[in-house]
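Student: Sequence first, predicted model second:
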Amino acid sequence: MATIEVVNVCEYEALAKEKLPKMAFDYYSSGAEDQWTLQQNRNAFQNIRFRPRILVDVSNVDISTTVLGLKISMPIMVAPAAMQKMAHPEGELATARAAAAAGTVMTLSSLATSSIEEVAATGPGIHFFQLYVFKDRNIVAQLVHRAECAGFKAIAVTADTPRLGRREADIKNRFVLPPHLTLKNFEGLDLGKMEKTNDSGLASYISSQIDRSLSWKDIRWLQTITKLPILVKGVLTAEDAKLCVEVGAAGVIVSNHGARQLDFVPATISALEEVVTAIQGRIPVFMDGGVRRGTDVLKALALGAAGIFVGRPVVYGLATDGEAGVRNVLQLLRDEFELAMSLAGCTKLSEISRSHIQIGNEKSKLSISRL
């Protein structure tokens, strides 16, 4: 059988759909309700055009950067995605190895099918831990402590999920974690199990466990139980961006949870500039949602992002070809981004600026002097 040559990350979605059971693929791919925001997360990138500079020496282009003081090879990182062993038997372990090989960050979901300790044991690599805040704060403290002890470098608190969004594909499929898999981080903890229900088993499980009373004071509480930097994930407005700075967050992630929570919120690329403007460089701003091309990464950085996280393409690559698939997803994005930078006339990330893009009907801001 001939090997299919994948030339961009978008092609992995169709390949993953062929390989995965319908329930698993629908879980990874679908959004909330009408899925308007899911479409916008991609389409909004089309509203941004480049203003490339010419005759720039791009014989040496450096795309490396630092995140929270950590050196990484590129501003492209792996977002948290739950239950990756539904996609491939090696799940999060394969993803962690691929991210380490690419020299970038892998973020482990609370709802992973591999544990914090198992991911740490994959070898050297930069790992962040995505945290849901449970009603039982002792469990939260245990998870954070385990991540810190395992050498994880940051906690990304998901702040947009006091309840799970209405994901109709999961309801139709009566989604539940396959019986041969477990949520590894919760083994030995009194968190019950995800049972089959008349709608989404995951929604019922989250509803029974996640703390709806989560508020800004809890970001301060987390800072008292760990020395790790706290990122707040799920920021879409200037108002919340400013509050993140006030409570001492180490950074924010502009995210709409892959369009899986409140439908009809803006695409993350559309919300990014508002958040960046509000924060005024006091803490770094990252973004996830809809990134499928190196040009998307360049657009996000031109709008002020310090880096982006990519989720679904990683899972689709994992489902298609395991660790090799994830490696290829990251390599494709890296190559495309480096090429886009070169063609835009940028040799390092610090040279990427708002002047390299225009949005919608914006006119180029030119000062014309008379001779």
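Tutor: On my side now, so go ahead. Numbers count the residues shown, from 1 in each chain.

Student: drop to CA atoms for contacts and neighbour counts, all remaining ones
Tutor: Noted.

Student: what's the helix or strand for residue 222?
Tutor: For residue 222, the host element (DSSP states H and E) is helix 216-225.

Student: buried set for that helix?
Tutor: With burial defined by 16 or more other Cα atoms under 10 Å, the residues of helix 216-225 counted as buried are 219, 222.

Student: Helix 216-225 and the helix or strand just after that helix, what's the angle between them?
Tutor: Next in sequence after helix 216-225, counting helices and strands by DSSP H and E, comes strand 230-235. Between strand 230-235 and helix 216-225, the angle comes out at 150 degrees (axes from the mean of the first three to the mean of the last three Cα atoms, to 10 degrees).

Student: Give me the residues contacting whichever helix or strand comes after strand 230-235.
Tutor: Using DSSP H and E, the helix or strand that follows strand 230-235 towards the C-terminus is helix 238-246. Contact with helix 238-246 is made by 232, 235, 251, 252, 274, 275, 277, 278, 279, 282, 283, as judged by Cα atoms under 8 Å, 6 or more residues apart in numbering.

Student: Kindly write the ChimeraX command that selects the buried subset of these.
Tutor: To isolate the buried members of the contacts of helix 238-246 in ChimeraX, using 16+ other Cα under 10 Å:
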select :232,235,251,252,274,275,278,279,283
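
Student: Out of the contacts of helix 238-246, list just those in strands.
Tutor: Among the contacts of helix 238-246, DSSP state E puts 232, 235, 251, 252 in strands.

Student: Closest one to residue 269 out of these, please.
Tutor: For the ones in strands among the contacts of helix 238-246, the minimum distance to residue 269 (Cα to Cα) is 12.0 Å, reached by residue 235.

Student: alright, now check it against this:
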Amino acid sequence: MSQRLVNLDDYEAAARSLLDEQAFEYVASGAGSETTLRANRTAFDDLELLPRMLHDVSRIDTTVELFGKIHSLPVLLAPTGYHRLMHPLGELETILGANMADCTLVAANFATETFVSVQAQAARPQWFQMYVQSDRTFTRDLLQEVLSAGCEAVCVTVDQPVNAIRDREARIGFELPKGMERANLKRLGSAVAGAAHSPQGFHIYNAVRASDLTWKDLEWLRGECPVPLMLKGILHPDDAVMAQQSGCDGIIVSNHGGRALDGVQSTIAALPAIVEAVGPGMTVLMDGGIRRGTDVVKALALGAKAVLLGRPYLFGLAVDGAAGVARVVNLLRMECQIAMGLLGCQDLSQIQPQLLHRKR
């Protein structure tokens, strides 16, 4: 079936037909009325490409250097929770697909397999997404555990200190299947590792992440983390500058895939002001709405060093396991190469703002 799926949207449609309603809606849905979820996609349509002609594109190079390491494509697999909803082997199957596609997985804090077990199967070091816990000692111990296992970079997600409103999840009564836990949090006990994804009733706080995280905690975490440290979930230029001043190595412009606060700016719209605020010395990545190679090119033209891909690789995992993950990445790779060739770009350094025109 995979050979008949010719783009990333095809994988979503195929996954919808294969997954049960709870699993599909958990991945596909967004916060509130899903205004931001839609904007993450439609904002790309407001950016038109301006090709340049008669450039030698007989060699097209998509490699990018991030924190001294070479990546074959400016695309990483974003941290996404609960992969066993998509496939019985969960993240252990995902990492095989990442290996096949020569792509880095940013392992999720809420994974259904531990970072250590997944890293043991990884062809290249993973990055790790960190939710700081109320128990800071546990947070420090978990950080040391992933670092000892070979973690290459840490991404601290900061954009959801309280629960989000997700109407579609609420309507179907989404809950984690019996026996499914957050493997990285097991040492906190079953009350946390197996806690409800969204507590019932009128609760805005959740046992699985701290709501009291501040810039002071970030300074503490910076001191505990010898590898590159990034903040994920930045939309305001002032926060980007504060991250820079706090010693962070990079930021990920993100609105949680439209899953946190509805009505916020799309990430591609927020990106230019953040890039301008921090200047060239800060590594800026972004996620949200990436579905085509042209989306990757547009993000790079606006100053992102690379992008993170979320929902599409989960749909690939659901459709065809590791092979589906790899094919989703390789479809995006081919589309990036084609877009670069038709724009007249031999390598990523030639993707500049002058190749874009904003419709409105």
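Tutor: Sure thing, it's come through. Here the structure is a predicted model, which is why all the values come from computation and not from measurement.

Student: ok, back up a step: farthest pair in the contacts of helix 238-246 of structure 1?
Tutor: Farthest pair in the contacts of helix 238-246 of structure 1, by Cα to Cα: 232 and 277, 16.9 Å.

Student: hang on, residue 85 of structure 1 packs against residue 95?
Tutor: No: the pair residue 85 of structure 1 / residue 95 is not scored as a contact, 10.4 Å apart, by Cα atoms under 8 Å.

Student: In terms of neighbours, single out the busier of those two.
Tutor: residue 95 (28 against 23; other Cα atoms under 10 Å).

Student: residue at max distance from the center of structure 2?
Tutor: residue 54 (35.6 Å; Cα atoms, centre = their mean).

Student: Which residues are in contact with the closest residue in space to it that isn't next to it in sequence?
Tutor: Using Cα to Cα, 6 or more residues apart in numbering and skipping the chain neighbours, the partner closest in space to residue 54 of structure 2 is residue 344 (7.2 Å). For residue 344 of structure 2, the contact set (Cα under 8 Å, 6+ apart) comprises 51, 52, 53, 54, 55, 56, 57.

Student: buried subset of those residues?
Tutor: Buried among these by 16+ other Cα under 10 Å: residue 57.

Student: Sort out for me which of the contacts of residue 344 of structure 2 are in strands.
Tutor: Using DSSP E, none of these sit in strands.

Student: closest to residue 45 of structure 2 among the contacts of residue 344 of structure 2?
Tutor: Using Cα to Cα, residue 51 comes nearest to residue 45 of structure 2 of the contacts of residue 344 of structure 2, at 16.1 Å.

Student: number of nearby residues for the closest residue in space to the closest one that isn't next to it in sequence?
Tutor: Excluding the flanking residues, the one nearest residue 51 of structure 2 by Cα to Cα, 6+ apart is residue 343, at 4.1 Å. When neighbours are counted by other Cα under 10 Å, residue 343 of structure 2 registers 21.

Student: what does residue 343 of structure 2 align to in structure 1?
Tutor: In structure 1, the residue matched to residue 343 of structure 2 (TM-score structural alignment) is residue 344.

Student: right, and its match touches residue 54 too?
Tutor: Yes: between residue 344 of structure 1 and residue 54 there is a contact under Cα under 8 Å: 7.4 Å.

Student: Whatever helix or strand residue 322 of structure 1 lives in vs structure 2, average offset?
Tutor: Element membership for residue 322 of structure 1 (DSSP H and E) is helix 312-344. Following superposition, helix 312-344 of structure 1 is found to deviate from structure 2 by 0.4 Å on average (mean Cα distance after the TM-score superposition for structure 1).

Student: and that helix, what other elements does it pack with?
Tutor: helix 11-19, helix 22-29, strand 76-78, helix 91-101, helix 294-302 (3 or more Cα pairs under 8 Å, 6 or more residues apart in numbering; DSSP states H and E).

Student: For the residue most central in space within structure 1, give me its contacts.
Tutor: Geometric centre of structure 1, nearest residue: residue 79, 3.0 Å, by Cα atoms, centre = their mean. Residue 79 of structure 1 makes contact with 106, 107, 108, 288, 309, 310, 311, according to Cα under 8 Å, 6+ apart.

Student: Quick check: the second one is in a strand.
Tutor: Meaning residue 107 of structure 1. Yes: secondary structure of residue 107 of structure 1 (DSSP: H, G, I helix; E, B strand; the rest coil): part of a strand.

Student: can you tell me how far it sits from residue 126 of structure 1?
Tutor: Counting by Cα to Cα, to the nearest Å, the gap from residue 107 of structure 1 to residue 126 of structure 1 is 9 Å.

Student: Between the two, which is the more surrounded one?
Tutor: Using other Cα under 10 Å as the criterion, residue 107 of structure 1 and residue 126 rank with residue 107 on top: 26 against 22.
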